[in-house]
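>>> sequence unknown, structure follows:
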């Protein structure tokens, strides 16, 4: 009967079978498939349907939705490939290479899991990130499924691509009963993820005290991760007081470790956005200080750490008496706590900048912009010196700078200059990251493009503020350096294209109060600093093609006129054709732009000759000097 099916009929059948599987209509599926040729059935059941961000077969979507009867029908009657893989979504995560068993395990459908295993499903078939069905069940906390999978030879030692084990994910998610079962079955509590963290690090980070106790009972050690943080320090940094106090009570916890944990816990409460509590901050700072002087014969003095200007050059309290003077001085406690965090964790630890940024934001909210800038600058420098992305830092600066300009608050050019210099370095590093990382290339490209936008925001802001002659010269140098690295968007837009385009995105948190495109002042400045006025985007458009499309010529006449005139005076050719063979005047969306172009139309004999060569398809390759070939190609 399969021969009676033409491609259109099979296409319809695929949709119907998939919909029936998704909705649990087992009898309908049987009725549609039972007397068809095997080749037709295979084509229908192997077909992957894209829907709601998922790419699945009938078997996989039925397992994902817990449709046990559908699974039974497909496996018992139609020899469907039980190891088919697809792409599914779980808790906001996109899982590629997931089998039906993985989906049923992750979604908590025990009967479907049982059915699939009874029909021979591979209990250890991993996804593309090496996540097994057991890991999926551990993530969901389904002890019944975890137990069943282990009983049917699921390997609890298989870790995902980050070397994160099933025990680790259970600890992180807080599933104590699953953790207990895995430990009883021999799961090692001391396995390390690629970041150096163990199961104890993950449970301490999340504040799962009962799991921390359980891991300790099973002999978990307290190693340092790749950032030299023990589970105790991780708990203190995350504000998990009960975990800190428990680990500090253990005999193996040294006096120095206890002091550092208590002081770090207090410092966390002083500057953590989620756990801010100034009273608890002082309480734990005091406990730490009391511990230092608990034995008068063996006082543990603080290690020297050079004062940090961003923290007001705060020198930490050295005694209980000095600390008590700060009890009612919140600002002093905030700064002292930032200094304590940096001393204990070290400036290279990724967690150090977060509270610094939070405290800076608080200053910004109260219009204490200089304090904000000082703190954020420190945080940004810490991140960049450790080769961590500063994309959010750069945007954050453009937002607060815009706010200052909009409010009429004096903004020093030096601040904008410093941030822009870091931005240029970041663009260069963005390119290096993109070249080295195949897996996250798309995300890295998005960050790179966002940073190009932020650079333009900063340049517009720099042009808006008061500057002396030396600062004007320095700004031109910054623009030249920016242009020299040749930043380009994925559509081929150069910075000059972006500045000429009214559709260029502008951040809507304060930035759009100051920055808008097209921007004549920045376009003129970029041209003066060497921007390539004839650079082509992916459609062959030069900046002149872009600006003539500006759709608000009445209110923005001066902008339109200045940019067009600047481009023409700098040598932009009026007869350059884009890949649709259109010159700029043919791209005008308003008569105003056309009039401006025609008023300044000066087409040289050389341009006419180039157009004649192109229009008549005269061969010129390898017959002329390279610079003339490039010139002809533009036309």
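Thanks, I have the structure now. Since the model is a prediction, treat every value here as computed from it, not as a measurement. Residues are numbered from 1 along each chain as shown.

>>> use CA for all of it now, contacts and neighbours both
OK.

>>> quick check: the gap between residue 98 and residue 137.
Distance, residue 98 to residue 137, by CA to CA, to the nearest Å: 13 Å.

>>> what's the answer for residue 202, then?
Distance, residue 202 to residue 137, by CA to CA: 18 Å.

>>> more crowded one of these two?
Each of residue 202 and residue 137 has its neighbours counted (other CA atoms under 10 Å); residue 137 has more, 28 against 24.

>>> and that one, what is it in contact with?
Residues counted as contacts of residue 137 (CA atoms under 8 Å, 6 or more residues apart in numbering) are 105-108, 143, 145-146.

>>> go on, residue 243?
By CA under 8 Å, 6+ apart, the contact list for residue 243 reads 204, 207-209, 212, 232, 235.

>>> could you redo the last one with a cut-off of 10 Å?
Going by CA atoms under 10 Å, 6 or more residues apart in numbering, residue 243 touches 203-213, 231-232, 234-236, 249.

>>> now, the residues you listed that are in helices?
Among the contacts of residue 243, the members falling in helices (DSSP state H) are 203-206, 209-213, 231-232, 234-236.

>>> of these, buried ones?
Listed as buried from those are 203-206, 209, 211-213, 231-232, 234-236; burial here means 16 or more other CA atoms under 10 Å.

>>> centroid-nearest residue for the protein?
residue 443 (6.8 Å; CA atoms, centre = their mean).

>>> Three-state assignment for the residue nearest to residue 30 when sequence neighbours are not counted, please.
Of all residues beyond its chain neighbours, the one nearest residue 30 is residue 73 (6.9 Å), with distances taken as CA to CA, 6 or more residues apart in numbering. Look at residue 73: counting by DSSP: H, G, I helix; E, B strand; the rest coil, its state is helix.

>>> considering the contacts of residue 137, which possesses the most neighbours?
residue 105 (31 neighbours).

>>> figure out the helix or strand that that residue lives in.
Using DSSP states H and E, residue 105 sits in helix 100-107.

>>> next: residue 50.
strand 49-51.

>>> what do you get for residue 94?
Assessed by DSSP H and E, residue 94 sits inside strand 93-98.

>>> hmm, who's touching stretch 305-324?
Stretch 305-324 has contacts (CA under 10 Å, 6+ apart) with 282, 285-290, 292-293, 301-304, 325-326, 332-340, 342-344, 346, 356, 360, 371-379.

>>> second structure follows, compare the two:
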């Protein structure tokens, strides 16, 4: 047998054994089969090591065995095959996926010990520790084996790891402590505190373990933390102390416990009762419970013996129907039979106590608006959502996911209403105000996004805002009634064209988007929404952009022009094609794949354009020069050089 065939056989046998190892590790609950162990033991140790450290889908055999909790295989791979005890494997977390897009996930690159802790197998954890693994190794996002055990509420594994050197004071990348990870298990919290965990340590949101215990309604942990010195007055980044969080989450039991245990100032007690009433009305509790809380707070506030200062007043807002907070008990009683008025009172009280820019205030504005949408009081819904949008743009800019979700919810509602031919909504002033709000500093934001590296979610949010702006143009053109309205639209769109506003991800211009059959992404706020009708390609929007000077032959990342996109069968609209050509679109400009509008249009049976008459002699000459490989650079005028280069495939 010649050496080449011999090496080939060795390689094939190597692959067979490697496949068999991974197959048995993935399927076996006990040890590897005797036959496979015999084959492995006949190989040199360094070959065995290569075999078992090979990865399938980002996971080695040892990592897979640890995920399954197989002690016998894991110990064999480490002791007999010298498997790398720290070789990481990949776990994918799709918990935060949005819009059914699988590119949005968290990648956990973790050690076999983390995998074993996740599987909850104490014997395997003991085996790995005994064989020398690093108990403090962390994943790519800062997670450790101890964090996994704490999250899984596995007291035995937590105790074993700590007793074998796990550092309980080392936080994860987001500042979360092991005490925070354990708040749903009072026994683990008690153990960590005895071992020296700091009960007042904060994460990146300035939240302590007590904040998280209140949010999760872990009553035993709340009592335990307070008994060991947790600060009940510590405020998070959002200004929430544990009492305020308890009021926001609507936990009467926790609120009553905190008020009975902590010596709060009388003013703080009153505000907690007021906020609790607002939460109860939001969660649709019996109105009598709501009125009881507000009456208690009113009596305490107006009692002269309490020496409480007068409460501040939120100025009348159109979004609230210019309603103001009740000033007397009679005014409150007068609202007792009007649930809608009581819920508006709840919004007023929340804004006074939490602030208009508090995340809970904004979220409840959105949810209250959704109620009005369901009950077909669309203008009230739009007013509330627009208030939330103004605050979010000011606080977070248009790049924040919450801002983007709010924009999508409003635009989607307006599009659906326009499709229903409702003469009252949407109103021009609302759509125009929203357009101005989103574009006031969009050029500066696009420049910031051009600086690398850029957060992928911010890129996606920015491009989503551009698609929403296209829909707003469509809405504005449909509801505009006067010449002044049209002048306002043209002036606003002209600013976008002059600033060359483009998609960050694809480098498409607004004109590219206007001729593409794109859909409005679903809002993440409300999951009961039906699909919105698609309005693109859109001839009026295309004409508007062209009239404002949008470059008709602009290229995107694939060097496709708007005409090329419009010429694809799924985008084809005859009037849009004609309009682009009338404004100077070239039929023969190729993209990176060599596709040209002319070749695409030849495949469409409905096409009525005489392609030969639309391609100029100048374009034909440029194509001949390119195809023939004639040297032209620095030999023709610069304007002609650029024209010829545009006909090349790069």
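Here it is on my side, so go on. As the structure is a prediction and not an experimental result, all values here were calculated from the model.

>>> quick one: TM-score?
After superposition, the two chains reach a TM-score (TM-score structural alignment, normalised by the length of the first structure) of 0.90; 617 aligned residues with a CA RMSD of 2.7 Å.

>>> got a list of what the residue nearest to the centre of the first structure touches?
Residues in contact with residue 443 of the first structure (CA under 10 Å, 6+ apart) are residue 434.

>>> before we move on, the earlier item: let me know the closest of the buried ones among the ones in helices among the contacts of residue 243 of the first structure to residue 255 of the first structure.
Set against residue 255 of the first structure, the nearest of these by CA to CA is residue 232 (12.6 Å).

>>> and the gap between the residue mapped onto the closest one from the second structure and residue 294 of the second structure?
The alignment partner of residue 232 of the first structure in the second structure, by TM-score structural alignment, is residue 243. Separation of residue 243 of the second structure from residue 294 of the second structure (CA to CA): 17 Å.

>>> do the same with residue 277 of the second structure
According to CA to CA, residue 277 of the second structure stands 6 Å off from residue 294 of the second structure.

>>> so for the two, which residue has more residues nearby?
Neighbours were counted for residue 277 of the second structure and for residue 294 using other CA under 10 Å; residue 277 has more, 32 against 23.

>>> any idea how far whichever residue in the first structure pairs up with residue 622 of the second structure lies from residue 603 of the first structure?
For residue 622 of the second structure, the aligned position in the first structure is residue 610, judged by TM-score structural alignment. Here residue 610 of the first structure is placed at a distance of 11 Å from residue 603 of the first structure (CA to CA).

>>> do residue 357 of the first structure as well
55 Å.

>>> so for the two, which residue has more residues nearby?
In this view residue 357 of the first structure and residue 603 are compared by other CA under 10 Å, and residue 357 has more residues nearby, 24 against 11.

>>> the more buried one pairs with which position in the second structure?
By TM-score structural alignment, residue 357 of the first structure lines up with residue 366.

>>> what residues are up against its match?
Taking CA under 10 Å, 6+ apart, we find residue 366 of the second structure in contact with 360, 381-382, 384-389, 406, 409-410, 525-526.

>>> please indicate which of the residues you listed are buried?
Using 16+ other CA under 10 Å as the burial test, the contacts of residue 366 of the second structure include 360, 381-382, 384-389, 406, 409-410, 525 as buried.

>>> reformat the residues you listed as CSV; add distance to residue 127 of the second structure and secondary structure.
Below are these laid out as CSV (distance: CA to CA, whole Å; DSSP: H, G, I helix; E, B strand; the rest coil):
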residue, distance to residue 127 of the second structure, secondary structure
360, 47, helix
381, 60, helix
382, 60, helix
384, 58, helix
385, 56, helix
386, 59, helix
387, 58, helix
388, 54, helix
389, 55, helix
406, 51, helix
409, 53, helix
410, 56, helix
525, 46, coil
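
>>> map the residue nearest to the centre of the first structure across to the second structure for me.
Counting by TM-score structural alignment, residue 443 of the first structure corresponds to residue 457 in the second structure.

>>> host element of that match?
Per DSSP H and E: helix 456-479 holds residue 457 of the second structure.

>>> which parts of that helix are buried?
By neighbour count on 16+ other CA under 10 Å, the buried set for helix 456-479 of the second structure is 458-477, 479.

>>> how about the helices of the stretch 1-150 of the second structure, start to end?
Using DSSP state H, counting those that start in this stretch, the helices of the stretch 1-150 of the second structure run over 3-27, 34-41, 45-53, 61-68, 71-81, 112-119, 122-130, 145-151.

>>> likewise for the stretch 151-300 of the second structure?
155-163, 178-181, 186-194, 209-215, 219-227, 242-249, 252-261, 266-282, 287-302.

>>> ok, the ones in helices among the contacts of residue 243 of the first structure vs residue 480 of the first structure, which is closest?
Lowest distance from residue 480 of the first structure to these (CA to CA) belongs to residue 234, with 44.4 Å.

>>> got a list of what the closest one touches?
200-207, 224-225, 228, 240, 243-244, 261, 264-265, 345, 351 are the contacts of residue 234 of the first structure under CA under 10 Å, 6+ apart.

>>> give me the distance between it and residue 275 of the first structure.
From residue 234 of the first structure over to residue 275 of the first structure (counting by CA to CA), the distance is 14 Å.

>>> check residue 387 of the first structure too.
28 Å.

>>> again with residue 186 of the first structure
36 Å.

>>> so those two - more neighbours on which side?
Counted by other CA under 10 Å, residue 186 of the first structure and residue 275 do not tie: residue 275 has more neighbours, with 15 against 11.

>>> what is the burial count for the closest residue to the more buried one other than its chain neighbours?
Excluding the flanking residues, the one nearest residue 275 of the first structure by CA to CA, 6+ apart is residue 269, at 5.7 Å. As a burial measure, residue 269 of the first structure scores 30 neighbours (other CA under 10 Å).

>>> pretty sure residue 204 of the first structure contacts residue 235?
Yes - between residue 204 of the first structure and residue 235 there is a contact under CA atoms under 10 Å: 5.0 Å.
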